[in-house]
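Engineer: Starting from these lines, generate the structure:
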Amino acid sequence: MFFLKELPTRETLERYHKRFPGMRPEVIEEALHLMKKGSLLIRRLDEYFTGQGLSQLRYLILVVIDRQPDRDEMTVTELAANLDVSKPVMTRTLKGLIEDGYIDIAVHDKDRRVKLVRLTDKARAKLAAILPGYYETIQAAMEQLEADRA
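Structural biologist: As a prediction, this is how the structure comes out:
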């Protein structure tokens, strides 16, 4: 999250440039605007997912499994490799998804230590219901970004 509500002015960045000549004010200004817009988008998405009864992490776990083109399951290790969360957070989140009926976990046929995570029909229906709004939220944010640049 980017918590700075008011970005530094160009004049402020120019003053810093005098103190730190290697700094390029135009690049820093663009980056700060991008960080602020990204943070606002993340907040909008968090609000959207909350309204849908999910967190962003719960959504991401479901969609990462769903987007696999040739299979309908992933190992917990694969999920962890795709998401930047700690093992305890992943374990807790998967437990909640099981309790809510969004995923099932099975043991691998050949290696009983490997846990396979599968989406339930309820999860597939949930994704089908929320993906349009998810894409609309992102699209609206990008359209606003384009309008701000014009």
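Engineer: going forward, measure contacts between C-alpha atoms and count neighbours the same way
Structural biologist: OK.
Engineer: Would you state the strands of this structure in chain order?
Structural biologist: 73-75, 103-107, 115-119 (DSSP state E).
Engineer: winner for burial among those?
Structural biologist: Neighbour counts (mean count of other CA atoms under 10 Å) averaged over each of those peak at strand 115-119, with a mean of 21.
Engineer: which other residues reach that strand?
Structural biologist: With contacts defined as CA atoms under 8 Å, 6 or more residues apart in numbering, strand 115-119 is touched by 62, 65-66, 72-76, 102-108.
Engineer: That strand: how far from the chain's middle?
Structural biologist: Centroid separation for strand 115-119 versus its chain: 20 Å, with CA atoms, centre = their mean, to the nearest Å.
Engineer: Now do it against strand 103-107, angle only.
Structural biologist: Going by axes from the mean of the first three to the mean of the last three CA atoms, to 10 degrees, strand 115-119 is angled at 150 degrees with respect to strand 103-107.
Engineer: returning to what we had before: nearest to residue 136 among the strands of the chain would be which one?
Structural biologist: Nearest to residue 136 among those is strand 115-119 (23.7 Å), distances taken as CA to CA.
Engineer: And for residue 104, nearest residue in space, chain neighbours not counted?
Structural biologist: Distance criterion CA to CA, 6 or more residues apart in numbering; nearest residue to residue 104, sequence neighbours excluded, is residue 118 at 5.3 Å.
Engineer: rewinding a little: out of the strands of the chain, nearest to residue 132?
Structural biologist: strand 115-119 (18.9 Å).
Engineer: hmm, what's the outermost residue in this protein?
Structural biologist: The centre of the chain is farthest from one residue, residue 18, which by CA atoms, centre = their mean lies 37.4 Å away.
Engineer: Next, the second sequence, to be compared with the first:
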Amino acid sequence: MFFLKYLPTQSLILNYQEHFPDGAEPKIASRLEMLREASLLLRDLEDFFRAHDFSLTRFLICVILDRADEQGGLQHSEIVERIDVSSPVISRSLKSLIDERFVCVESETEGRRTKRNRLTDAGKARLQSLMPGYYEILLK
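Structural biologist: Prediction:
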């Protein structure tokens, strides 16, 4: 993720106006501001999770597994589908969550290769401990 420390001035944007339709400058300026705010928010979230020996990816996995608890958890492919992160990154994050006993893996039926990932009680407690700080950052 890039960080746009200083937004381009209106005159700089207008220097490139031949590349966008007439009247698009306010929308471009607005979107650049939105990207800057998103960059700051992501930076704050990453700092928060790093301070709590966690990561945003691991947190998001816990969130979607918590939501899927009534379904009996999720398969690896379903987690990848719900989080816009590559399968190898999800695999590494899931492995660390399993190693720390925040997630358990269960077979759907005996002898079947289909495995479902579920949040453990420890994982639910960890998620609940992170939620207040997470929401505090979102509400800044």
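Engineer: Any idea what the TM-score is?
Structural biologist: Scored by TM-score structural alignment, normalised by the length of structure 2, the superposition of the two chains gives a TM-score of 0.91; 139 aligned residues with a CA RMSD of 1.7 Å.
Engineer: picking that back up, could you check how far the residue farthest from the centre of structure 1 is from residue 12 of structure 1?
Structural biologist: For residue 18 of structure 1, the distance to residue 12 of structure 1 (CA to CA, to the nearest Å) stands at 10 Å.
Engineer: again with residue 98 of structure 1
Structural biologist: To residue 12 of structure 1, residue 98 of structure 1 is 51 Å away according to CA to CA.
Engineer: what about the helices in structure 1?
Structural biologist: 10-19, 25-51, 56-66, 76-82, 87-99, 121-149 (DSSP state H).
Engineer: Looking at those helices, which one is packed in the most?
Structural biologist: Note that of those, helix 56-66 is the most buried (mean count of other CA under 10 Å), with a mean of 18.
Engineer: and the angle for that helix with strand 103-107?
Structural biologist: Using the same axes, to 10 degrees: helix 56-66 of structure 1 against strand 103-107 is 60 degrees.
Engineer: what's helix 56-66 of structure 1 in contact with?
Structural biologist: Contacts of helix 56-66 of structure 1 (CA under 8 Å, 6+ apart): 45-46, 49, 72-74, 79, 82-83, 93, 97, 102, 118-119, 123-124, 127.
Engineer: Try it again at 10 Å.
Structural biologist: Contacts to helix 56-66 of structure 1, defined as CA atoms under 10 Å, 6 or more residues apart in numbering, come from residues 42, 45-50, 52-54, 71-75, 78-80, 82-85, 89-90, 93-94, 96-97, 102-103, 117-120, 123-124, 126-127, 130-131.
Engineer: Stretch 136-145 of structure 1 now?
Structural biologist: Contact partners of stretch 136-145 of structure 1, identified using CA under 10 Å, 6+ apart, comprise 33-34, 37-38, 40-42, 44-45, 48, 131, 133, 135, 146-150.
Engineer: make it 8 Å
Structural biologist: Taking CA under 8 Å, 6+ apart as the rule, stretch 136-145 of structure 1 contacts 37, 41, 44, 45.
Engineer: And the last one, what's its match in structure 2?
Structural biologist: Applying TM-score structural alignment, one finds that residue 45 of structure 1 aligns to residue 45 in structure 2.
Engineer: Contacts only, for its match.
Structural biologist: For residue 45 of structure 2, the contact set (CA under 8 Å, 6+ apart) comprises 56, 134, 137.
Engineer: could you check the distance from the closest residue to residue 5 of structure 2 other than its chain neighbours over to residue 56 of structure 2?
Structural biologist: Distances taken as CA to CA, 6+ apart place residue 36 nearest to residue 5 of structure 2, at 7.3 Å, with adjacent residues excluded. Remark: distance between residue 36 of structure 2 and residue 56 of structure 2 (CA to CA) = 19 Å.
Engineer: again with residue 41 of structure 2
Structural biologist: 12 Å.
Engineer: Kindly report the same for residue 140 of structure 2.
Structural biologist: Taking CA to CA, one finds residue 140 of structure 2 at 18 Å from residue 56 of structure 2.
Engineer: ditto for residue 68 of structure 2
Structural biologist: 18 Å.
Engineer: what do you get for residue 80 of structure 2?
Structural biologist: 14 Å.
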